[in-house]
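1. Everything below, folded, please.
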Amino acid sequence: MYIPQLSNQKAFDSFILIDGVLHFFQFTIGSKHAINRGLVGVGEKYGFPKDMAKWHFTFVMPPNRVLKVPQAHQGPLKDSKLYSAILDVGVEIPVE
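-> The predicted structure follows:
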């Protein structure tokens, strides 16, 4: 699993490549989150799978949240997959 050295990495918090599928993880407490299109260039640089259908984005958020992620209907990320996961770490986060 790759975790960026910089704590302010904008595109993702970590990723892992398993059996040719690239799993990105983004932890968020916001109600909206976009996928950074700059990942496409980074992917070419680091040898990520060229088939974007093998790029899976998982947004990890606290309980009682609804997250809107606009999915690309065209362009290089249109075939990527979106997932969400709830993680309760026992920290109270006020609902806006």
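2. Please count neighbours and contacts with C-alpha atoms only from this point.
-> Fine.
3. Mind giving me the packing neighbours of the helix or strand containing residue 26?
-> According to DSSP states H and E, residue 26 maps onto strand 21-27. Here strand 21-27 touches strand 14-18, strand 55-61, going by 3 or more CA pairs under 8 Å, 6 or more residues apart in numbering; DSSP states H and E.
4. Between strand 55-61 and it, find me the angle.
-> 20 degrees (axes from the mean of the first three to the mean of the last three CA atoms, to 10 degrees).
5. Highest mean neighbour count out of the helices and strands packed on strand 21-27?
-> Most buried of those by mean neighbour count (mean count of other CA atoms under 10 Å) is strand 55-61; its value is a mean of 19.
6. Another sequence for comparison is provided below:
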Amino acid sequence: MAVRGDSGDFVARAKAGVVWTADFANLDPADFPMLWALTPYGDAVFNQRQMPLLLAELDRLPAACDGDWVVQARELCQVVERGLHLYLWFIGD
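-> Coordinates of the predicted model:
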């Protein structure tokens, strides 16, 4: 996970990554439309207007999907919310 600006420059990076498990892959897209967009191999990008939705999903994420990455994702969401022209990238392998 990383925050990038319009130019593609990295503004902030997480040390942890999403732990891809069957529980995470089986999230209901109706309940978790933002997190459902994540895949283990592709990138997903979220803008400033999407941060409240993403944060709300992180708040109700099942315990089986929790981990260090959630805390770091919240911190990166705050970076995006405070800045201009910033995007949160979930970078797949």
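7. TM between them?
-> Superposed pair, TM-score by TM-score structural alignment, normalised by the length of the second structure: 0.30. Supporting alignment: 56 aligned residues with a CA RMSD of 4.7 Å.
8. Mind putting the helices and strands packed on strand 21-27 of the first structure into TSV with distance to residue 25 of the first structure?
-> Shown next, in TSV, are these (distance: least, CA to CA, whole Å):
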stretch	distance to residue 25 of the first structure
strand 14-18	5
strand 55-61	5
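9. how far away is residue 10 of the second structure from residue 70 of the second structure?
-> 19 Å (CA to CA, to the nearest Å).
10. quick one: which of the two has more around it?
-> residue 70 (19 against 14; other CA atoms under 10 Å).
11. helix or strand for the more buried one, which one?
-> Using DSSP H and E, the element containing residue 70 of the second structure is helix 68-82.
12. Following the chain onward from the strand holding residue 26 of the first structure, which element is next?
-> Next along from strand 21-27 of the first structure, by DSSP H and E: helix 39-46.
13. Tell me where the second structure has helices.
-> Taking DSSP state H as the criterion, the second structure contains helices spanning 22-25, 33-36, 51-59, 68-82.
14. Distance to residue 88 of the second structure for these - can I get that in JSON lines?
-> Formatted as JSON lines, these follow (distance: least, CA to CA, whole Å):
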{"stretch": "helix 22-25", "distance to residue 88 of the second structure": "19"}
{"stretch": "helix 33-36", "distance to residue 88 of the second structure": "12"}
{"stretch": "helix 51-59", "distance to residue 88 of the second structure": "9"}
{"stretch": "helix 68-82", "distance to residue 88 of the second structure": "7"}
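15. This completes my enquiry, with thanks.
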